[in-house]
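In: Let me see the structure of the following:
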Amino acid sequence: MTQKKTNSYTDEFREGAVKLAIESNQPVAQSARELGVNVNTLHTWINKFHGEPPPGSGKQVNDVHLYEELKQLRRENARLKEERDC
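Out: Okay, here's the model as predicted:
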């Protein structure tokens, strides 16, 4: 039986990956593919970065992912700034 290789990532890489995933206009899954990281791993890093409580911790978390909303709001903000400056 073969063992799976466990990847080890630096904190700097994780922070950069989270920043890229949040600030880019592409889906998190696409960012994960481009970085060579499992999409679930990237979602876990994003959740840790934003301090979202783990499931079952007793705190209610909205089903809508906060980082997806943040990405949408940043895109909208950029669009509105561009419209204003024209």
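In: Please count neighbours and contacts with C-alpha atoms only from this point.
Out: Will do.
In: As a check, name the ranges of all helices in the protein.
Out: Taking DSSP state H, the helices of the chain run over residues 11-23, 28-35, 39-49, 66-85.
In: Can you lay out the ones you listed as a markdown table showing distance to P55 and mean neighbour count?
Out: Conversion of these to a markdown table gives the following (distance: least, CA to CA, whole Å; neighbours: other CA atoms under 10 Å):
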| stretch | distance to P55 | mean neighbour count |
| --- | --- | --- |
| helix 11-23 | 20 | 16 |
| helix 28-35 | 20 | 16 |
| helix 39-49 | 11 | 16 |
| helix 66-85 | 15 | 13 |
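In: Another for comparison:
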Amino acid sequence: MKPYPPEFKAVAVALYRSRPGVTSKSVAGDLGVSTETLRTWIRAADGRRPGSHSAARTAAPESDSV
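Out: Next up, the predicted model:
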């Protein structure tokens, strides 16, 4: 397994999140990493365990309705 620097992982996750509608597969391909590697980095950035699918890709805005 090839070690990647934390900066590269952070940029990869930011790239994925900055492109709405893009798949992790296409971003991973652009970066030359496996899809599962990128998914692992995304989960880690979200603070989730591998295999957990409970958190959304982006947080919904909070409503201030009274």
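In: so which of the helices of structure 1 gets nearest Q60 of structure 1?
Out: Proximity of the helices of structure 1 to Q60 of structure 1 was assessed by CA to CA; the nearest stretch is helix 66-85, lying at 13.0 Å.
In: hmm, back to that, make CSV out of the helices of structure 1 and add distance to Q60 of structure 1.
Out: Formatted as CSV, the entries for the helices of structure 1 read as follows, by distance: least, CA to CA, whole Å:
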stretch, distance to Q60 of structure 1
helix 11-23, 22
helix 28-35, 23
helix 39-49, 14
helix 66-85, 13
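In: now the end-to-end length of stretch 25-42 of structure 2.
Out: Start and end residues of stretch 25-42 of structure 2 are separated by 12 Å (CA to CA, to the nearest Å).
In: who touches the residue mapped onto I46 of structure 1 from structure 2 in this structure?
Out: Structural alignment (TM-score structural alignment) places I46 of structure 1 against I42 in structure 2. For I42 of structure 2, the contacting residues are V13, by CA atoms under 8 Å, 6 or more residues apart in numbering.
In: Could you rerun that using 10 Å?
Out: The contact partners of I42 of structure 2, by CA atoms under 10 Å, 6 or more residues apart in numbering, come to K9, A10, A12, V13, A14, Y16, R17, S24, E36, R48, P50, R57.
In: Kindly state which residue of structure 1 is aligned to the second one.
Out: This means A10 of structure 2. Taking TM-score structural alignment, A10 of structure 2 has E15 as its aligned residue in structure 1.
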